[in-house]
Structures are given as structure tokens and as C-alpha cells.
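S.K.: quick one, structure for this:
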Amino acid sequence: MTAEDIRPAADPDDISSNPSGNATLREVAEARLSRRSVIRGGTVVAAAGFIGAVAGTGTAMAAPGNPGNPGKPAKPGKGKKLLGFQAVPPGTDDKIVVPPGYTAQVLIPWGTPLSSRGPKWRKDASNSAADQAKQIGMHHDGMAFFPLGAGPLGSRQGLLVLNHEYVDQALLFPDGDAQMTKAKVDKALAAHGVSVVKIVQDKGRWKQVDSRYNRRITGTTPMTFSGPVGPRHPALKAENAPMGTLNNCSNGQTPWGTYLACEENWNSYFGTTDSSWKPTPQQARYGVSASSSYRWHEADPRFDVAVNPNELNRFGWVVEIDPFDPKSTPVKRTALGRIKHEGATVTESRGRIVVYTGDDQDGEYIYKFVGSAPWRLLRALRKSPLDHGTLYVAKFNDDGTGRWLPLKHGTGPLTKAGGWADQADVLLRTREAADAVGATKLDRPEWVAVHPRTKDVYLTLTNGSGWNNKVNPRKPNPYGHIVRWRERGGDNTALTFEWDIFLLAGDPAYDPQVKLSPEDVFGSPDGLGFDRDGRLWIQTDVSNSTQNRPDRGHDNIGNNQMLAADPATGEVRRFLVGPRGCEVTGFAMTPDQRTMFVNIQHPGEDTAFWGAAPTPQNPNAVSSWPDHDPAGRPRSATVVIRKKDGGVIGT
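M.R.: Sure, this is the predicted structure:
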């Protein structure tokens, strides 16, 4: 069986809309990697290239000063392995599996009321839109933990802020979505967005509590815009007030204590029944078409691209939210570009912020925003550090080096003579600007993680089509891989870097290039994050069309999962296996590293391996997690993971 035989079935969100002739990373990697071995052997799957031995301890999980990760690093003893837990095997059970000595507690599943006063969750999905707006949203994704208090207190209470990426309308409504109504659109909008909830630890267990901070940001919450594409820009003038954030995938956390929600596959919400409508080149470049899987346009003209075309331009941004000010208006920070943002990973270098963001579609790019001045200075001047800086896109050279290409009006081809009106135009058409400067196509660039000590950058490439080019490591790439790079001088504001391939995911039973041990095989790396000690946590998102199927080379991999890797040795161990049909996503830890939060998204979603698809009559066809109630339905939820001895997670 070849890679061509086990390529994943097409997901509409993953079909490339990039017509440019720019080089793919696989073309570049072929020239780079044909001159040396990628794999060391055994469970050690890290490349031996430019990085060499990477330190296994660190200083902070995210940017220095990040309120979610204060304090000094934990330093393992001399010769102590970074991964100390017993790996769990792959599995297909409808439950959470964690290593011996660990516990997994379900917290805030979809429909949990923000207040003890309700409205209560109804397991038949009969809650109204007004109810849903006061409850935890659907399909949990990226998240962050903001401590409330200094020292040990900050590891026992805080604000958990999490995204709700999308909705499964077969499960959201009692009768499904065969008929679309305005009431259903309203409820779906209320199930999207972001939740802010206060949680506290009580006798070793975590619980949500009533708080003035508890809040929902939904698809109808008032929004504003900042940066080059300001609130009065003509491209943002639509038939309704600016409102809502949709398809929030991963996230970011700033050193000044705000949360970044990232709008990913926003194009899928728009459509039209007007047979005369055709997408403009700009709309087509973002994958906008007359067809929409949600069909909201049938009941709400806000989402009809023929009637209200500028509403499109209000999505595809990074949204900044202040979790400590429930009355604040979320701000879409347009200087970070308009793409399908997978995340917005924030780090700090020379006092300036750097934000890495992937564009999650096959054949798209990886971007970096670099602040123009130290962020503390900008804040003192009452300016947002996210409004002042330059957006770059990556070009990977075949000699193992790379460059960051500026997406700046007046630079290179981005001139008026070249058809670019101003910087706002560049940002509204970020994908086209990246095409013009010659960025390198990637296999679905997703989450980014920055090593807490070395500042090396790691990027998950979930899978890809191969682009009909000679591939290395694979053509097509059904399992995905992880790329890493080191910015020049270890300075994340630098404009050149050296890169390598850290890890090839997959199953050696189907692909001999993969050197993972049989007990550690996995596919489609997606979520990614470092803890303060330098463990790299990897979460997977194997498509539901592919999960567990031997004809797609995934029968040994099992359900989606979470693994940990030691960047110094390349050792990988499976830490968690999720229930059927789910994606494992979202990563946050308390400052003391003794509590980990992980999200289980869309358990029970239509999964080919399990046969019958969930329906309003049989919502539990694939999974009934976490309630396992025959009269209920599967629900996305946050899982709290702790060691029974109260120790540091991963040891």
C-alpha cells in the first residue's frame, strides 16, 4: 500500500484555493533532505540537522510576562528524563484514557450554564438561542488559563477562556437542519465564539463558579476593528452593524493579559441561492462559493454573499478579548492579516512581540508579525502592540535557510503600479499578497509553539495533497509532519532562519520512512504547545473520514490522541486517547504545571469507520461521551488532567 492509496478523503475546508506557482515545502525539502538523513531511528524521530542537542528545560510556556505562566522554570535533575509517564496504547474505546497515576475529569461540557441560576442544559437539544447565549458553546478548541492571584493561589483559581470553533447542526437542533430557519441560525450563532469562565480547585477537583467575569462572546456580539483596516473602511460597510466572531480555532495569549481568538474557516458560513452570482478573484482565493454547508443564507441575508458581500470582509482576523473586563468590546486586529488563522502564538524578543500564525488550508503559508517597538512602550503610549508592526510570510530555501518576506505596501511587488492601493488592501488580500512575494506553500500549516528556552519554533503540518510535485518526505502526505526552525541569533524578530524537519508522523507498517515505534504511531499532528520544562505536547486531528480505517493506513493509530515529545532526544510517548469521533485540541496549564486542561471537540461526529452517522433520531450513533446517556447526545468538553500524587504533569 502506497501513500497515494492511504491519502485522506477530501475535507471541503482543506481543498486548496491557491492557484499560484509558488514552491511547496515538499519541493524545497527534497533538495534539502536528500543530502542527509531525517531519521535517527527507533523512537527518536527528531532530525539531526541544524539544531543539534536542544536543551530540555525552559523559562516559561509562552511569552515572558505572560500572566498564564509566571514564576521560575522547573529544572529536572541531572540525567532525569523529561518524559516520566507510562505511555498509553492506541485505542478505539468511547472514553478518555490517560496514563496510570493520572485522572481525567470532565469540565464545562457544551450547554453548561454560565450561572448557577441557569438556563439548564436540555439533553434533547431543545434549548433556545437565548438559552445557548448563556451557556458554554459547542465544539471547544483553543484555550488559555489566566490565574487569579499570585503564587500558589494562581494555580488554584483563574479564568479559563476557550474557543468554540463550529457547530454540528444535526446535534444542535432537536430536528436537525433539514429545514433551515432564522431561529436555528440564531442558536447556531450563539453556540459559536468564545467562553470566559471562572474555575477553582476544590479538594483536588476543579469546578466552574459564578463570577462577574463569566461571559459569552458569540456570532452576534458587537465588534470593532483596529489597525490599517479601520472600522470606517469602505470594505467593512455592510447591511448590518459589525458583529460576531466565527470559526475560532486556536488562540494566543498576550503578555499584557488578553486573549487572541483566531477566525479560521469563515468562508464556509456564506452562500447564496442567486444563480447569477460568481465569486470575485479575491473571494475565490479565500474559498468563497455559492454553496454553504451551514445554509444560513437561506434564512438570514447577513450570510448571503450576493445580498451582503462586504460581511465577508469582517471575518478572517485575529480577535483580541480582555477576559478581565466583561464590558469590553472585542477588537479585530487587522495588522495581523486576513487569512484562515489557525492560531496566533505570541512570544517576545528584544522587548518586542512576535506573533506566528498559520493559514490552515492545503497549500497555504506561515506568517509572522513583528512589533515596531517594545510592547511596554507602545502600551505606555496607549497604543496596541498588535496595531504597530510588520506582517511577514515565510520562504523556505532549499539549502536549509529561509527568509521572512514583508507584506508591506510599497515593498517589492506590493505597489500601486502592481495593483495594491495601500496597506489596508494588502491586509484584506493577505493571501494574494503572499502569493505575489513568492511565499512557500505548506501542507496545512496549523499550530505553532516556541521552545521556552531556545526560542526555536515548531509548526504542525497536518497533511497535504502533494501538489503533483516530487515529494520529500511524502507525496501525498496523509500523515503530516512537524517542521522547526531557529531564527537568526535566536532572535524571533530576525528576518532569516535555518529550518529542518523535526518529526514524520505516520505508521511504519504503511510507510517505512516513519521511524516511530509501533506503540507510538500517530497521524495528523495539529495542536501543539510547550510546557515550562520544555516538553512538546502534540495533539492530533485525523479526519473522521480516515480514523481507524485500515484502507487508509490508520487501523493501528486508533482514536485521536495527545502525545508528548522531548525535543532534546526526539522521544515520543502517547499521553491521552480521546473518545470516538473526536479531535483532541486546546492546551493550557496552571503555572505550577500540576493541572492540564485539554479540549475534546466533536465527539460522536460522523465517522466512516463506525458506520451509521448521527442523526436527530440517533445522536449517539458514534459516541455518547461524556454523559453516556441513551436519551442524550455527545458533547464537546474540557478535560482536567492531574496526577494522583499532585505532581507535575508529564513527569
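S.K.: only C-alpha atoms from now on, for both contacts and neighbour counts.
M.R.: Fine.
S.K.: how far away is V319 from W447?
M.R.: 17 Å (CA to CA, to the nearest Å).
S.K.: so which of these two has more stuff around it?
M.R.: Neighbours per residue (other CA atoms under 10 Å) separate V319 from W447, with W447 holding more: 33 against 25.
S.K.: so that one is in which element?
M.R.: strand 445-450 (DSSP states H and E).
S.K.: for that strand, packing partners?
M.R.: Under the contact criterion of 3 or more CA pairs under 8 Å, 6 or more residues apart in numbering; DSSP states H and E, strand 445-450 touches strand 345-349, strand 352-358, strand 457-461, strand 525-530.
S.K.: what angle do that strand and strand 352-358 make?
M.R.: 150 degrees (axes from the mean of the first three to the mean of the last three CA atoms, to 10 degrees).
S.K.: one more, please, to line up against the first structure:
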Amino acid sequence: MTDDNHNIMFGNGDERPSNRSANPHIQDVIAVGRRQVIAGGAALGALAFLGGMPAIAAAAAPKGNAPAFQRRSRLPFGAVGVTRADAITVPDGYTVDVFIPWGTPICGSYPAYLEDASNSAEDQAQQTGMHHDGMHFFPMDARFKGRKSDHGLLALNHEYVDSALLHPNGPSVQDGKRTKAEEVRKEINAHGVSVVEIKRNARGDWAVLPSARNRRITGATPMRIEGPARGHELMHTRYSPSGTTTRGTLNNCSNGYTPWGTYLTCEENWAGYFASRDAELPRHLERYGVGTAGRYGWETVPGDEFQRFDATTIGEDARSDYRNEPNTFGWIVEIDPFDPDSTPVKRTALGRFAHEGLVFAPAKAGWPVVCYSGDDSQNEYIYKYISRDRYRPLRDDSRLLDEGTLYVARFNPDGTGDWLALDFEDASFQQACLTAGVQFRDQGEVLINTRLAADIVGATKMDRPEWGAVHPDTGEVYFTLTNNSARQEANAANPRSPNPYGHIVRWREDGRNNIGTTFRWDLYLLAGPESDSRDPRGRSLDQDNVLASPDGLWFDDEGRLWIQTDMSGSQLSAGPFGNNQMLVSDPKTGQTKRFLVGPTGAEITGITSTPDFRTVFVNVQHPGEGSTPTQYTSVWPDGPRRRPRSATVIIRRKDGGRVL
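M.R.: All right, here's what the predicted structure looks like:
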């Protein structure tokens, strides 16, 4: 929905493209190196640069004389066919149960969900939020052995809201302004994170427990700021003159979890929530796409709780207005799921951008921790963080996320890559700033302007880097590049102009335990229709695995890669792909099969499992996207004449065994 007077969008609101640097694009890199691409033949080699990951390519095709157990498929299920049914479709032998849909009471007075959406803002702050996304299951013994599979905490993100469905009659707007503060307050409360204590009974059924650990973290929850940007003058606001606290977390897409048992929620397309009417925007707003009107128009409502979304300069200094409020967003937020009284912390050493998620390399005692994050916007970058200090198991090591070095990736045409330090004290970074004619006063300012710093050092523009996943055994890193409608030139490795279908890139670090600053990379999968795609074996995708717009990624404990899609528009309504889906791919063989197809209009996103792998949790976001208060394009999960609701689904085998 769009208000013609004020351009208020009530939708998911992808970020405005804002990278105007002359840095090379990943497709330019591929084009330069395409003569080194193996044109066909060996398994996994068809998309790999020469010299890139030879061990994986060699291991991909089992030898003819290999033992029978090595030749046996690790994907022992029948592939689900393409469908546009308004339902969840899984292979024979599996069950699907809907769990904690939007509006489920989880804390406080446990207010019931009302089918006409007339729940109050206060109710919403005690119910699961809207549009479930990334999540993680924490066993109740997570900080010890981490093996308990029938009892734990489920932490999940709520990315954005559909105002048309959140309120009985949609949002109230007049002359380009929101007219009901209660509606806006409810929208803010429908964002954020839910933490729920859940338990599995002897029959395998899961239920939410009425626990003191259950918690809602919303767009208004007080948060602490730590790391190099804490207290920086660019973080000063009327709410926090010291620049050490802020309110809320927004547009929480993918997630992460730490080796010490805390949850990480990642602020993605946060810039669209803010507005500024300043004639000239400072670089820390302009480079992130802050516009003249907020996505939901929250800034048009009187009152400090809403005026913070107006970043216009109106006071004598930053302590008297909210010109710096957007600088307190775009971070990774750490939450202790086991302590409902803990204050969430924004970890600024990890950089400020549209974080899709944060994924850790396997943590090793006595070594620094390493983690990766993608900036989900057209032509943005992939980042890596290495802590200064070393990981010590069985202790709270959150400080490791406050002191370390943030790097950005440069992908070279020969299949190598470099991690470029965004470090104020680094001589190479200082020289790059000098060459570009850009100045920073300290590391805090570098991180508040992470995108600009990455521009300066010459990072490689990517096609919307989204979820990442690290192989649990090999440490290889996989990232989805969902799509990029802005790309102009085709090439042999990605022969589309623009790139509507996306692909998956992977790399192997040269340094031990992922701490090196160089890597070797290739393409794992090229999404698209059968006529325009490549699977990990170098073959065209087929009816068992055709897909577009790969998004979510997750490795199970046996090293199978689960791939989720986020198609929209014409890809959903026509063509060969059907509804959004989830597939499983085996990097050892390249075999890839479709495991699940979601309901109409929904994105399939977020996945986690119990340690025994007998339960897999998957999130179904925005079924019926584009619905109005009176016309629903989906009625999942509640049935005819019911508003569509995002929800978690629980997948199990009918025989009670491991899911795979």
C-alpha cells in the first residue's frame, strides 16, 4: 500500500540501493576469470575456478569401487514436486505441525490472539511477533553438553509487519500522516524477537511452557551499546546523551548464535524506518539510503517514542534531537536467552550495515573466534570478523565481540580472494583513506560508516549477499547471492542480464581455523530454470531441484546444506518454480533435492533442529503477501476466511527417527 501524499510503504521494503562506488562487481570478477572456468565434466568442477577447492571436486563423485555405504544417497527421500498449493508440502514419511503463529500468547498475562486482529499494542508485546525469520533452538543444557533434545528455548526473529493484516482495517493514514498512535505502537511491538521455552512429550509433540524465561524483545526494548562506537559523538541522541543506550531492534532477518550460548539477532533493512528532511544528508545516513519518509510513517506521530524515527536536524546539537538515531541501528544484537532480565547488547565491532545474519566458523579453544556476515542490498559486500582475544570454552566470552578486526572481501578473477582490514590503525587502510580523500577520526567512526570504509579499500560488489553457512567439518563457507536486478552485463559463469535467479558462492580459507586473510573461492550452484542453471555437479537443474532466489542456508550436523528460497512477484506467480521452497544439497556428491514447498505468497526462512535431529523447525514468513484486510491471497495456516499468519512449522519423521 502506498500513500500518494507521503510515499508511506506498508511492506517489507528492501533497502534503497546506495552503493555508488567504482569498486568491481562480483560479475565483473567472474567475467574476467571465465576463461579459467571448467566448462563441464567433473562433479562440482563445472562451476569451479581452476585451482579452487580441488579436494572437494575430487571427493564429489564416489568411485565405482567404493564401499556400498559410500555410494548410498545421503538424501533418502523422494523429491517434492513444484506446486502452488496453499499448504506445506513435504515428502512421504514426514509430518508437519504448525507452531507458535503470529499472536500466540507467550508471556505476561498471556492475552489470546483475536481473529479480527483487534489485539492491543500491549497484547502484542506479550505475543509472538509478526513475520518469523531466523531462529535457533537452545537445549536447556546448552552451556554444558548441549545434548538435551526434548526441552529447550526457541529464539526467533520477527522481520517486519504487514500493517494491512496487523490491524482490523489496515493502518489509519490521513494527509500522509499516521493518525493512531496505538496502531504504530502495536507495529513496533510486533517487531523484534521472541524467546519461548518449549518441551516435547513422549509422543513427540511440542508445547510452549508458561515459563518465566519466555520473553518479547521489541522495537522499543532498551538496549546497551558496546564496542568501538559506544559513546561516540555520532551515537549521541536526546534519549541517550552519552551515546551508550538506545531503544529497540528492527527488521531482524537472519540470526546467529555464539559458542557461549547466546542468541544474535541481525538488523537488516533498518534504514527505511527513518526519515530526514535535511537538505544534505551526512554520509552515515546517505550511504545507507535514509529517505525523506519512513516505511511505515512512524515519524509522523507526535511523542518522543515516535519522533525518534525523524532524523531531521532540529536542535542545537545531537543531544537535543534524533539526527543520530539511525546510527544506533544496523548492528548485531546479542541476547542472553536464559536470562529474561538481561539487557540486549548492540555489538558495534561487527560493523553497521544491513546484516542478513552472522555465522561462526567452528570455535576452537585457544584460538580467536571468526564469524561472517552479508550486507543484503544490491552491490554490497561480505564481511568477516576475527576477535583479538582467544576463545575459552565454558565461560561467558561476549567480550570477544567487542575487540577484534572487521574485514571485507575482495574476490579476485583467478579464484583467490583477500580480506581487507577496516582498521583505523592499519597502515593499508590509512593509505586507502588518503588516496580516496576520506577522513575518519577513530575506529568508532569507521564502523558507523562501515559501507564507506569498504568502498574505500576496494571490496567486491555482490548480488545481495544473504545467509551464510559454515561446513561443520571442513570450515568451508557458503553464501547465497539472492539476485540483482541492477546488473547489466552477462558472462559465461552467470549468463543473465540482469541476474534475477541468484547463485551460491563458497570459499575455503587459507589460514588455519579460518583466521587467515586470503581464501580460494568458486561458485557452488547457479539458480534458475532448467534452461539456465547449473547444479553443484555442473548439470542443469531439473524437476527435483529447480529453484530461484536462494536465501536461507544451514548445515545440519552431517554436513548437508539446506537451501531456502525467497522468490517474489512473477517468479511466484508464473514460470517453473512454484511457491518458495527448501532443498537439501550434499556437497560430497552434489546431489540436490527439494524437501519442502510452502504456502501461497510465503517465504521459507529460518531453520534449526534439536541435537538428536528428530525435530526440525522451519519458519514460514508472510503467507498471503499482498493481502488486504478483506481479501486474503492465502488462508494458511488457519483455513478459509482466516487471516494468514506467519508461523513456525515442526517437521518430524512418522517413525520417530532422525529427519535425515
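S.K.: about what we covered before: possible to save the helices and strands packed on strand 445-450 of the first structure as TSV with distance to V97 of the first structure and mean neighbour count?
M.R.: Shown next, in TSV, are these (distance: least, CA to CA, whole Å; neighbours: other CA atoms under 10 Å):
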stretch	distance to V97 of the first structure	mean neighbour count
strand 345-349	28	24
strand 352-358	30	26
strand 457-461	24	25
strand 525-530	18	27
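S.K.: adding distance to R633 of the first structure, write the ones you listed out as JSON lines.
M.R.: As requested, these are arranged in JSON lines below (distance: least, CA to CA, whole Å):
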{"stretch": "strand 345-349", "distance to R633 of the first structure": "34"}
{"stretch": "strand 352-358", "distance to R633 of the first structure": "33"}
{"stretch": "strand 457-461", "distance to R633 of the first structure": "31"}
{"stretch": "strand 525-530", "distance to R633 of the first structure": "25"}
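S.K.: quick one: which of those is nearest F502 of the first structure?
M.R.: Of all these, strand 457-461 sits nearest to F502 of the first structure, with 8.1 Å by CA to CA.
S.K.: where along the stretch 51-200 of the first structure do the strands fall?
M.R.: 102-107, 140-147, 157-164, 193-202 (DSSP state E, counting those that start in this stretch).
S.K.: in the second structure, what stretch matches the second one?
M.R.: The alignment of strand 140-147 of the first structure onto the second structure (TM-score structural alignment) spans residues 132-139.
S.K.: where does the residue most central in space within the first structure fall, secondary structure wise?
M.R.: Residue closest to the average C-alpha location in the first structure (CA atoms, centre = their mean): S250, at 2.9 Å. Element membership for S250 of the first structure (DSSP H and E) is strand 248-253.
S.K.: now that strand on the second structure. Mean distance?
M.R.: Taken over the aligned residues, the distance from strand 248-253 of the first structure to the second structure averages 0.6 Å (mean CA distance after the TM-score superposition for the first structure).
S.K.: that older thread, got the strands of the stretch 51-200 of the first structure as JSON lines, with distance to W404 of the first structure and mean neighbour count columns?
M.R.: Shown next, in JSON lines, are the strands of the stretch 51-200 of the first structure (distance: least, CA to CA, whole Å; neighbours: other CA under 10 Å):
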{"stretch": "strand 102-107", "distance to W404 of the first structure": "41", "mean neighbour count": "18"}
{"stretch": "strand 140-147", "distance to W404 of the first structure": "26", "mean neighbour count": "29"}
{"stretch": "strand 157-164", "distance to W404 of the first structure": "29", "mean neighbour count": "26"}
{"stretch": "strand 193-202", "distance to W404 of the first structure": "32", "mean neighbour count": "23"}
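S.K.: so which of those is nearest H628 of the first structure?
M.R.: strand 102-107 (12.5 Å).
S.K.: need the residues that contact that closest one.
M.R.: Contact with strand 102-107 of the first structure is made by 96, 98, 205-208, 626, 637-644, as judged by CA atoms under 8 Å, 6 or more residues apart in numbering.
S.K.: tell me which two in the residues you listed are the farthest apart.
M.R.: V98 and Q208 (22.7 Å).
S.K.: can you tell me the element the residue in the first structure sticking out farthest from the centre falls in?
M.R.: The C-alpha centroid of the first structure is most remote from A417, which lies 36.6 Å away (CA atoms, centre = their mean). According to DSSP H and E, A417 of the first structure maps onto no helix or strand at all.
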